[in-house]
Each structure stands twice: as structure tokens, then as C-alpha cells.
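# Build me a model:
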Amino acid sequence: MASAALSETCHPAQPLMVWLRLGHVVSVGASMELDTHSSALACLGVGVDEPFTVRPDGYPDITARSFLFRARERHKVVRSAGRLLFCYFDPTSARMTRSLGGMRRNVFGFGIDHHREAELIELCNHPRLDVDRVLELASVPGITVRDQRIALAANIIRADPASRYRAAQLAAEVGLSQAYFLRLFAEQTGTSFRRYVQWARMLRAAHGYLSGHDATRCAIDAGFSTPSHYTDVFHRMFGFTPTHLARMDARLHIDDRYDRSTTTPVTIRSQ
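Now for the predicted structure:
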């Protein structure tokens, strides 16, 4: 199932490229032509080659070069030609507010025309996509954990995401009250404790693909109770399923560390 990595390029001839990290996802490629759906993550969409048209549930179509998809709002991309850049990010932090502040216009309550859209488009036409710069321009900062107690808790989760973690247990282990631990954890990691565990499990499942394991083993090894549980959580987060990604022959670049100097690529293919 895994194969050697292609260049991290946005060239139209390349398959869908996906960069999966703790707290956010970046993808570049053709539209997946999904049905009307919603996801648990907010998403900035940018038409790399030309504008695209979105049909928010209950509203007229909106055509724009960039569009901020709000978490848990049903929508469908009804027309897109060329490549689309999507930056998914967790809405449980200030990231959503910062990205919303970067939209220059409001149509029916939806933000369009990101003020850095031209720079984002230019990045996608470089031979190698600078994902960190994309996230910076999209107002999605990388994770910076300054408190060593939170860093320790985060390391424990990432080292063994399949464990059944309880906030009270980890708070006591790092010497904090549960209430302060949860608040500080969200501030430092950019997401809630519960969502961080889900992200860690998603990354572990993706690493399972790199090892050539089937979907069932990947799901169980990552801590999901069943493969269907994994699929349900994946769908709630992103609005599509792992199977849908497999049909696209997506090139998935996994990075579950704070050091962004390297990533581990793997191709997700249908079974």
C-alpha cells in the first residue's frame, strides 16, 4: 500500500496531496466532488487555478476564489475546475477567529476573499509546497507548547494514543488540577484534550498504512473500538471517509512531531 514519495508538488498532473498534522490538515488537488456534508473542522478553501462555487445548505450559490467553510455547517462544492487548496483546522481555539478576520468580504454570513489568497495561490504553483508558510498565511499557526507539564502530557498521548486516557489521570501525573490542566492544555496545543487524543489516533492510524497494515488493524492499533468507529470519527472531522481518500490515490504526508523539518509520506490506496 505504501510507495516511495513523489515530490511535494501542486502540479495538476499529480494526485491529491494531503499533509496531516496534529490539529490541522492541508490538501491540494482536484475537488473530491462530495455530496452535501458538514465536518467538525473549519476549513479555508482556495481555488488555485480559478474561482469555485459553494452551495451552503439553505443559501444561494456563492462563487469565490477563497471561502471559509465553518465547522458543522452543511455545504457542497458544486462547481470547481482545476486545483483546490484546503486548510482544515480545529475550531476549538482562536484559529477560527483569526482566519475569519482574514476574510475581506461577507456574503450571507460566510467569509470570502481571504486577504492573503494571492500569496496562497502563488505558493501552490511552486515545485514544492511550503506547508508551514501556507498555514502561516491562512492564519493557522503551528503548535507551540511552552509549559513542560503540558508537553509531557502531550508526549504521553502521542506515544500511546490507543490508551484510554482520562484528563484527571494525566493532570495528576503532571502535577496540575484537572480544571487548570484542561484550560492550559487547550491554550498550549490549540485544541481540546479530547480532540487532541483523536488527532493522535488519526496520525497513528495513518502510520499504520505506511507499515502496510489493513484498515481494520490500523483502526484498532490506533485506539478506535472498531473500524466503523474510526470511519465515523474521520468523517465527522473531515466530511469524507478514508475510503473516499483511497479512491483518490491521495499522497498523505504525516507529521506528528513539533519539529517540522521532515515528514513521512505514504500513499493511501483502496484495498
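# From here on, just use CA atoms for contacts and neighbour counts.
Fine.
# Now do the helices in the stretch 1-150 of the chain.
Under the criterion DSSP state H, counting those that start in this stretch, the stretch 1-150 of the chain contains helices at 95-101, 117-124, 131-137, 148-159.
# Buried ones in the second one, by neighbour count?
Of the residues in helix 117-124, those buried under the neighbour-count criterion (16 or more other C-alpha atoms under 10 Å) are 117, 120-121, 123-124.
# Measure how far that helix is from the centre of its chain, please.
Between the centre of helix 117-124 and the centre of its host chain there is 19 Å, according to C-alpha atoms, centre = their mean, to the nearest Å.
# what does it contact?
Residues from elsewhere that reach helix 117-124 (C-alpha atoms under 8 Å, 6 or more residues apart in numbering): 9-10, 28, 46-49, 65-66, 85, 129-130, 134, 137-138.
# Which helix runs longest in the protein?
Criterion DSSP state H: the longest helix present in the chain is helix 193-210.
# Next, work out how far apart residue 206 and residue 48 are.
Per C-alpha to C-alpha, to the nearest Å, residue 206 is found 27 Å from residue 48.
# I have a second one here; can you model it like the first so I can compare?
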Amino acid sequence: MGPSLELDVHFGAVSCLAVGVDKEFTVQPEDGPRHVVRTALVAARVRHRITAGEGSRMAFCYLDPASARERACRRLTSGTAALATDHEHEREPVSRAALLDPDTPVRDVRRWLDLVGEDGLPGERDPRVRQATGRLSEPSGQRLSATEPAADVGLSVSAFLRLFRAETGTTLRRYRMWTRMVRMATLLEKWPD
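Take a look at the predicted model:
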């Protein structure tokens, strides 16, 4: 949570929920119309730009595309698969985002995340993709080529990669990058200064 980074057109490896803490912001897909909103869920690999205005605070929540939380957040917003806006319970996540800072206890951050979209909801994700994302999230997962998880679930590499992209909205390579960032964040949280 903090000031908007005012990035130019870009895309993320995973879905991102953007929350305008102080006021509405503008989100515009590269090839689409501008939307003035308080909340927006931008899917992985969708080229877009967010403009918040000077001094306006934003909260960005990056969601694992294989998670129940991402699917729950998607169900609570309206729009397209690429860009969904207007979170159903928008008021509470927006007001609570204003209270987040680097010293916020993890339990309070988790409460905020549950407002965004509860984790642990029954998933509709293909079990083969769930198995693959679980394996890719393990420490040894960074060394896996697409051949191994494809063989594990009984698919050709090309069929597996198509299924993975269809189910997660991102590529296997980008998902690996995401799991690497999550693993590093976990290690940094555990290591003393």
C-alpha cells in the first residue's frame, strides 16, 4: 500500500487487484476503453495502465492464478476475464486498505485478503493443473521443465501447456517467476535483519 507507481503500459505475471485507497483511479487496457473505478482485477498478461493521480494511495494485491482466492475475487467482481471491476464488497476492502502499512500484523493482512476473496473456497480448477502448480511451488519446482509435470498428469507437453494457460491465465514460465517471488518473500520474512 502506498503511492501509485504511475507505470506506463505493462502487464503482470499474475492477476492483480488494484484498490484506490483515497479515491477512484483509471485503468485502461492497452486495446480497450478507460474505466474510472475504485477496484479492478487485471488478469495476468493483460497489457494495461493504471493512473491514480498525484498523492493518491493505492493497494495492489497480486493473486496466485492457481489459488481459490483469485477465483473468489474474480467471482466478486464484474466484467471480462481480462479486466473485472467494482468488487461486490468494495467499501470494506477500500476502507481497510487505508490501515495497511509495513507494520500491519500478518493476521490483519490475512483478514483484508479474506475481504478481497476468501481462500479455501471449493475450487473448480482442473485437478491436473492443481497437481502441477503444487509441484511447481515446491523448492525443486524451479528446475522442472514442462515435460515432467505434463508426464505426471498424462498429457503431451503441448496439451499440458495449453491447459495450464487456460486454467491459470498465465504461462508456465510466468508462473515459475511468480513462485520464485513468493518463495523469496517467504524467506525474507523468516530471515532476521
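# What is the resulting TM-score of the chain superposition?
After superposition, the two chains reach a TM-score of 0.62 (TM-score structural alignment, normalised by the length of the second structure), with 173 aligned residues with a C-alpha RMSD of 4.5 Å.
# now the longest helix of the first structure and helix 148-159, what's the angle there?
Taking axes from the mean of the first three to the mean of the last three C-alpha atoms, to 10 degrees, helix 193-210 of the first structure and helix 148-159 form an angle of 40 degrees between their directions.
# next structured bit after helix 193-210 of the first structure?
For helix 193-210 of the first structure, the following helix or strand on the C-terminal side (DSSP states H and E) is helix 215-221.
# Can you check which part of the second structure that next one sits on?
Structural correspondence for helix 215-221 of the first structure: none found in the second structure, per TM-score structural alignment.
# Tell me the buried residues in the helix or strand harbouring residue 180 of the first structure?
Using DSSP H and E, residue 180 of the first structure falls within helix 178-189. Of the residues in helix 178-189 of the first structure, those buried by neighbour count under the rule 16+ other C-alpha under 10 Å are 178, 181-182, 184-189.
# Out of these, flag the one nearest to residue 227 of the first structure.
Proximity of those to residue 227 of the first structure (C-alpha to C-alpha) peaks at residue 189, which lies at 27.1 Å.
# how close does the closest one get to residue 138 of the first structure?
Residue 189 of the first structure sits 18 Å away from residue 138 of the first structure, going by C-alpha to C-alpha.
# before we move on, what about residue 149 of the first structure?
Taking C-alpha to C-alpha as the criterion, residue 149 of the first structure is separated from residue 138 of the first structure by 29 Å.
# Settle it for me: which of those two has more neighbours?
The neighbour count for residue 149 of the first structure versus residue 138, taken as other C-alpha atoms under 10 Å, is higher for residue 138 (28 against 19).
# ok, and the closest non-adjacent residue to residue 27 of the second structure?
The spatial neighbour of residue 27 of the second structure that comes closest, neighbours along the chain excluded (C-alpha to C-alpha, 6 or more residues apart in numbering), is residue 50 at 4.5 Å.
# and that neighbour, how many residues sit next to it?
Other residues within reach of residue 50 of the second structure, judged by other C-alpha under 10 Å, total 22.
# Please apply the same query to residue 145 of the second structure.
As a measure of burial, residue 145 of the second structure has 13 neighbours, counting by other C-alpha under 10 Å.
# Check residue 109 of the first structure too.
7.
# Residue 68 of the first structure versus that one, what's the distance?
Applying C-alpha to C-alpha, the value for residue 109 of the first structure to residue 68 of the first structure is 10 Å.
# Then residue 197 of the first structure?
Residue 197 of the first structure sits 26 Å away from residue 68 of the first structure, going by C-alpha to C-alpha.
# Also residue 114 of the first structure?
Shown here: residue 114 of the first structure relative to residue 68 of the first structure, a distance of 8 Å by C-alpha to C-alpha.
# Pull up the overlap in contacts between these two.
Counting by C-alpha under 8 Å, 6+ apart, the residues touching both residue 114 of the first structure and residue 68 are residue 103.
# In the second structure, what residue corresponds to residue 56 of the first structure?
Residue-level alignment of residue 56 of the first structure against the second structure, with TM-score structural alignment as criterion, gives residue 29.
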